[in-house]
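Using only what follows, build the 3D model:
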Amino acid sequence: MVKKLKWQSLEHRSHTARLTMMYTIQHGLVDIPLSKYTQPARTHCATEHLAAGRRGHPLQLMVQRSRLQAYKHSFFISTIEHWNKLTAQTIYAPSIEAFKQCLERDSTALYGCDYNVS
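Below you'll find the predicted structure:
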């Protein structure tokens, strides 16, 4: 039915929704205080990765570990790992629509497979 309706898979739609929500939080488009739930990654800087042509961006967040399954699957814990893999071009997209277009372009690199339904 998914192919017949030309929908994306549920997994793909879930990733897109989570990353879009993180985009709105990071860019202050919603009133959710990011600092209450996570903090910036402590790397010697994503700018070095950018200069070297590797993935990375200045808005990377600290990956938190959890022993509890309920917390492990919470929004921030499950989204940060994917957020940190995005390119600077994607996270600095000028609008939510542009951000979603960048996600579609990068879906193969980010998730290891192409979610586009033929």
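
switch to C-alpha atoms for all contacts and neighbour counts from now on
OK.

Where does the residue most central in space within the chain sit: helix, strand or coil?
Central residue of the chain (C-alpha atoms, centre = their mean): residue 83, 2.9 Å from the mean position. Using DSSP: H, G, I helix; E, B strand; the rest coil, the structure places residue 83 in helix.

Skip the chain neighbours and tell me the closest residue to it.
With C-alpha to C-alpha, 6 or more residues apart in numbering as the criterion, residue 83 has its nearest non-adjacent residue at 6.4 Å, and that residue is residue 19.

again, but for residue 84
residue 60 (5.0 Å).

I'd assumed residue 41 was in contact with the one you found.
Yes: counting by C-alpha atoms under 8 Å, residue 60 does reach residue 41; the two are 5.5 Å apart.

Same drill for those two, tell me which one is more crowded.
Comparing residue 60 with residue 41 by other C-alpha atoms under 10 Å, the one with more neighbours is residue 60, at 22 against 15.

Distance check, the more buried one against residue 3.
34 Å (C-alpha to C-alpha, to the nearest Å).

how about the helices in the protein?
Using DSSP state H, the helices of the chain run over residues 2-5, 10-26, 46-51, 69-72, 75-85, 88-91, 96-111.

Could you also give me the structure for this second sequence? I'd like to compare it with the first:
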Amino acid sequence: MLYKIINDLVDIPANQYLIQAPSCPKDQNRKYHQSSTFTSYHKNSFFPHTISVWNHLPATVAEAPDLVSFKQGLSSLTF
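The predicted structure is shown next:
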């Protein structure tokens, strides 16, 4: 779902929920700022939890050109 939000494939405005983190040349360009969470309820909610996972994806997956490529890249990863 986060891939779809970032790439405007769903009607959820990314700029209301995501703040892009400064990029590092060796890292993926699509990392997002993780807000501080004080409760496990908030920490495990969609955006904080998903951003944490997203930021650890390899660039080839996070920057996939389309949804099919993204899903194929995810299927090759082990979590």
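
Tell me how the two chains score on TM-score.
In this superposition the chains share a TM-score of 0.86, using TM-score structural alignment, normalised by the length of structure 2; 79 aligned residues with a C-alpha RMSD of 1.4 Å.

ok so, going back, in contact with the residue nearest to residue 84 of structure 1, which residues?
For residue 60 of structure 1, the contacting residues are 40-41, 46, 83-84, by C-alpha atoms under 8 Å, 6 or more residues apart in numbering.

how about 7 Å then?
Contacts here follow C-alpha atoms under 7 Å, 6 or more residues apart in numbering; on that basis residue 60 of structure 1 touches 40-41, 84.

okay, those in a markdown table with distance to residue 10 of structure 1 next?
Output for the contacts of residue 60 of structure 1, formatted as a markdown table (distance: C-alpha to C-alpha, whole Å):
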| residue | distance to residue 10 of structure 1 |
| --- | --- |
| 40 | 29 |
| 41 | 29 |
| 84 | 21 |
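
Shared with structure 2, which of those residues?
Compared against structure 2 with both residues aligned by TM-score structural alignment, their matches' C-alpha atoms under 7 Å, the contacts of residue 60 of structure 1 retain 40-41, 84.

what's the closest of the residues you listed to residue 14 of structure 1?
residue 84 (16.7 Å; C-alpha to C-alpha).

Now do the same for that closest one: its match in structure 2.
With TM-score structural alignment as the criterion, the equivalent of residue 84 of structure 1 in structure 2 is residue 55.

Quick check: closest non-adjacent residue to the aligned partner of residue 24 of structure 1 in structure 2.
Aligning on TM-score structural alignment places residue 24 of structure 1 opposite residue 4 in structure 2. Nearest residue to residue 4 of structure 2, sequence neighbours excluded (C-alpha to C-alpha, 6+ apart): residue 10, at 5.9 Å.

And for that neighbour, the neighbour number?
For residue 10 of structure 2, using other C-alpha under 10 Å, the count is 13.

what's near enough to touch residue 16 of structure 1?
Per C-alpha under 7 Å, 6+ apart, neighbours of residue 16 of structure 1: none.

Likewise for residue 18 of structure 2?
Listed by C-alpha under 7 Å, 6+ apart, the contact set of residue 18 of structure 2 reads residue 32.

What does it correspond to in structure 1?
Under the alignment (TM-score structural alignment), residue 18 of structure 2 maps onto residue 38.
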